[in-house]
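Colleague: Whatever this is, show me its structure:
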Amino acid sequence: MPNQATPFLAPYACQPELSRGRLHGEQMSTFRSPFQRDRDRIIHSSAFRRLKHKTQVFVEHEGDYYRTRLTHTIEVAQVARTIAGHLGLNTDLAEAVALAHDLGHPPFGHTGEDALAVLMQPYGGFDHNAQALRIVTRLEKHYAGFDGLNLTWETLEGMAKHNGPVTGPHASGSHSVKEGEPLPYALADVNRAWDLELASFASAEAQVAAVADDVAYNHHDLHDGLRAGLFTEEDLMELPVTGPCFEEVDRLWPGLDPARRRHEALRRVFGVMVEDVIAVAQNRLASARPQSVDEIRAMEGTIIRFSKPLYQNLKAIKSFLFTRMYRAPTVVVERQRVTAMINDLFPLFLDDPRLLPEDWQADIREAAGDRTLTARVVLDYVAGMTDRFAIQEHERLFGEAPRT
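Modeller: Take a look at the predicted model:
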């Protein structure tokens, strides 16, 4: 490919021809851009396939209609492509970051992550975002010339920083590190091999992937909560954004079938969020007039975000969901049950690594009895489990329901 910018992309977009490349040099594809290859490698990875049986809020076996990590990821990628395309950004890079953003999630959603974070405190902690980087740089072992997927610098940067700078004066996101605190070891390993410039903002494409994540889960958690009977449409009539959307549907189609009414209202909620993000980004881009992706990275804040009024309204919706869904009594009971499974499995494998499958024994031997390194191998194994496999392994190894 010629070393020049692609003319149909905005000047502040990530130009595939100007990519910083890969850690392990490879010949350019004759028919795919570097970011298209990244996207394809992520989709064909083992970790991506496992997302099918990892959950968002509900455990995988509870119902066929609830979102899994895979369906959520596909929804995020769709939103990211829509927003990125409208803003003249590189849709392939935005999609690649979106597809990779949840690869590091363990079984049982955030409940599993919380349990592993506690268990791993003596050994460097656990962060699903850093674990995703570990997966794509080390744990996927399919290629002859390297471990991992050998993704471009831009995709790795987006995975590391899509929620904002990790270090430095602007670090304030959910994965940021306070001054003086160590980086999560999985992130530190990647950053030592290739400086991801963790104190700066990520590309606009990565910022789009982060906002697309918010759009997708705000929408589908409302849908899943309704389907689970944790709240009703009438409850949502009392909330900002959702209330006006239901009112519009009732005005246009009085007496509409309840399932269609729900769908029509929630698709409008979806549209409100996407249109708001695009409008805010267009205004900020017109004001800042960035001429390169590096100017996007050097800004004082994100260029892709919700407006302040909508952000406040979404906070009210999240507060409602926290009380009525994430901490609903039935969900809390299930959280306790799956936390007990993780609390059983991790120490068992740590104390007797011989229980791990044979193909993991080489990593255990490499740890040479070092308990911290052994714990990190065990973490890689447990975090890679699906909900279904974790339940099966617990039944096989303990032969009884987990203690709560």
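Colleague: switch to C-alpha atoms for all contacts and neighbour counts from now on
Modeller: OK.
Colleague: Would you mind pulling the contact partners of stretch 31-43?
Modeller: 16-17, 19, 21, 28, 48-49, 92-93, 95-97, 99-100, 149, 151-152, 155 (C-alpha atoms under 8 Å, 6 or more residues apart in numbering).
Colleague: Give me the buried positions along that stretch.
Modeller: Buried residues in stretch 31-43, counted by 16 or more other C-alpha atoms under 10 Å: Ser33, Pro34, Phe35, Gln36, Arg37, Asp38, Arg39, Arg41, Ile42.
Colleague: ok, now stretch 111-124?
Modeller: Buried residues in stretch 111-124, counted by 16+ other C-alpha under 10 Å: Thr111, Gly112, Glu113, Asp114, Ala115, Leu116, Ala117, Leu119, Met120, Tyr123, Gly124.
Colleague: same check, this time on stretch 58-68
Modeller: Residues of stretch 58-68 classed as buried by neighbour count (16+ other C-alpha under 10 Å): Phe58, Val59, Glu60, Tyr66, Arg67, Thr68.
Colleague: Proceed likewise with the subsequent sequence, for comparison:
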Amino acid sequence: MQNVRPSPRLLAPFAMHPKNSRGRRIPEPSSATRTAFQRDRDRIVHSTAFRRLTHKTQVFISTDGDHFRTRLTHSLEVAQIAGSIARVLSLDEDLTEAVALSHDFGHTPFGHEGEDVLDRLMADYGGFDHNVQAYRIVTRLERRYAHFDGLNLTFETLEGLVKHNGPPEPDALLFLTDPEVADLDLTCQAGLEAQTAAISDDIAYNAHDIDDGLRSGLLCFETLREVPLIAEILAGVDAEAPGIDAARRTHELVRRLLTRMIEDVIAETVRRIARAGIATSTDVAAQPGPMVAFSDPMAASERALKRLLFANLYRHPRVLEVRERAARVMAELFEVYASDPSLLPASWRDEADGDARRLRRTCDYIAGMTDRFALTEHRRLIGGTPDLSTPSA
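Modeller: Reported below is the predicted structural model:
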């Protein structure tokens, strides 16, 4: 076909410009129609790991109902928020979306409970961290292409994926090999695109866990009013639309909270960039902390909201009861596969020599499961599988 180059974007000088990408670990010809970061985003969307997010838990197990968030719907919401922020700041939207869409690839079945179980069971072999697991997925565990394992993403996307929550602690990288990280600079700050994806993750799950919590009956409006920002927003909703039904009131609360947080991040980021004299992406990397952030008042409100959600939703007795059952499923699956590797699919046994490698392979396999596949396998191999639906409030 005719060589039609992607139209150049008007990006800020401190953005990650695709023309300046350091490339990929396995060199590939450039695309005639897409930038390097567009190709990364597209490979992520078409990956097996992305599809598996459909049936991975956010807070409520997938059996609880069709309208609760899953890792997939959450990731799409994060990408939408991140893209909106990136557009206003003149960052590269494709790179931002690539990090946002893949940031949860490493999550296990059953949310953070599954991660805690695998981290405990793998403690003698490097532990388990979902951010590092996401990196393993896109560099090794996805096997779709003829000439390489993984997705062969650009170094900018890989570094953004590992560093979007800040430079990783050395202990978190113990189960990566030296060649896997040799080409990455993991000591400096991530680019603004990855930072945008990270804070969009916070914005999305704070707002949308309110929605799911109210829908489930485990949260109520009166409890949420304990956070002054939420009380202020609800007061505005009630003044403008008195007597509206609970569903509309919930939606108005969530959308106004999203708007307040997004606009606050944009304004604070602009202030920080100006105050630090940021002129290039190299300047961003050299900063002692993130540039994309909440203002101090909004950060305080966000911490208060997280504390409320932790106490009243994530640690709700009914949620904890289900988490305990999920932990049992994960631990028993690990035990049965670790004691008899022949139960693993043949393609997962080919690298299972030695205890450390065999157990890591087992961990990789279980971590990649969806909630429902983990339950199916537990039912097939062990039996007596517990009910993981969250009891109604």
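Colleague: Would you map the helices across the stretch 1-150 of structure 2?
Modeller: Taking DSSP state H, counting those that start in this stretch to define them, one finds helices in the stretch 1-150 of structure 2 at 36-45, 48-52, 71-89, 93-102, 111-121, 130-136.
Colleague: Figure out the helix or strand that Ile296 of structure 1 lives in.
Modeller: Secondary structure from DSSP states H and E places Ile296 of structure 1 in helix 293-297.
Colleague: next one: Arg275 of structure 2
Modeller: Short version: Arg275 of structure 2 belongs to helix 246-276, going by DSSP H and E.
Colleague: Now that helix on structure 1. Mean distance?
Modeller: Helix 246-276 of structure 2: mean distance to aligned residues in structure 1 after superposition is 1.0 Å, counting by mean C-alpha distance after the TM-score superposition for structure 1.
Colleague: in structure 1, what residues pair with that helix?
Modeller: Alignment note (TM-score structural alignment): helix 246-276 of structure 2 is matched to residues 258-288 of structure 1.
Colleague: what do we get in structure 1 for Ala198 of structure 2?
Modeller: Residue correspondence to structure 1 (TM-score structural alignment): Ala198 of structure 2 is matched to Ala210.
Colleague: quick one: its match is in a helix?
Modeller: Yes. Counting by DSSP: H, G, I helix; E, B strand; the rest coil, Ala210 of structure 1 falls inside a helix.
Colleague: In contact with it, which residues are there?
Modeller: Counting by C-alpha under 8 Å, 6+ apart, Ala210 of structure 1 makes contact with Ala98, His162, Asn163.
Colleague: Could you see which of those carry over to structure 2?
Modeller: Using both residues aligned by TM-score structural alignment, their matches' C-alpha atoms under 8 Å, structure 2 keeps these contacts from the contacts of Ala210 of structure 1: Ala98, His162, Asn163.
Colleague: Now check structure 2 for the residue matching the second one.
Modeller: It stands for His162 of structure 1. Matched to structure 2 by TM-score structural alignment, His162 of structure 1 sits across from His164.
Colleague: Check Arg327 of structure 1 too.
Modeller: Per TM-score structural alignment, Arg327 of structure 1 is aligned with Arg315.
Colleague: where does Glu332 of structure 2 sit relative to Val254 of structure 2, distance-wise?
Modeller: Going from Glu332 of structure 2 to Val254 of structure 2 by C-alpha to C-alpha, to the nearest Å gives 38 Å.
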